[in-house]
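> quick one, structure for this:
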Amino acid sequence: MTTEGHIAALERRHQELDREIQTEMQRSTYDDMRITALKRKKLVVKDELTKAKGSVAH
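Below is the predicted model of the structure:
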């Protein structure tokens, strides 16, 4: 996969996790543990995205 393709995949995954978090929070009885886990995953993806974009700049 090219670097640009990898970045695009990471961006899609980040957006997907954001949608999952929003969907879970809209439930009347949402699961705090699930939301926390999703937010952690989203942060990991964001870190990977930042690193990938940084490598393109160099």
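> only C-alpha atoms from now on, for both contacts and neighbour counts.
Fine.
> just give the nearest non-adjacent residue to the most centrally placed residue in the chain, would you?
Centroid check for the chain by C-alpha atoms, centre = their mean gives His14 as the closest residue, at 2.5 Å. Sequence neighbours aside, Lys42 is the residue nearest to His14 in space, at 5.7 Å (criterion: C-alpha to C-alpha, 6 or more residues apart in numbering).
> to check against the first, give me the structure of this:
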Amino acid sequence: MSIQSHLQELKRRHAAIEQELSRELSSPASDPLRVAELKRRKLVLKDQMSKLNGTFTVH
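All right, here's what the predicted structure looks like:
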């Protein structure tokens, strides 16, 4: 898998978690533990994307 395709997959997963998080937060009976877990997973993906984007940086 190329870096670009891996980055695209991470972005896709990040967007899916964002949608799931939005649904959870809009629910009147949202679970705070579920919200925290989704936010953690989203942050992990964001960190991975940042690392991959760093490989493209030209100095």
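> and the TM-score between them?
The TM-score (TM-score structural alignment, normalised by the length of structure 1) is 0.94; 58 aligned residues with a C-alpha RMSD of 0.9 Å.
> about what we covered before: so which elements touch the one helix or strand the residue nearest to His14 of structure 1 maps to?
For Lys42 of structure 1, the element it lies in under DSSP states H and E is helix 32-57. On a contact count with 3 or more C-alpha pairs under 8 Å, 6 or more residues apart in numbering; DSSP states H and E, helix 32-57 of structure 1 meets helix 3-26.
> list the buried residues of the helix holding Lys42 of structure 1.
35, 38-39, 41-42, 45-46, 48-49, 52 (16 or more other C-alpha atoms under 10 Å).
> please apply the same query to stretch 24-31 of structure 1.
Glu24.
> circling back to that earlier point, what's the angle between the helix holding Lys42 of structure 1 and helix 3-26?
For helix 32-57 of structure 1 against helix 3-26, the angle by axes from the mean of the first three to the mean of the last three C-alpha atoms, to 10 degrees is 160 degrees.
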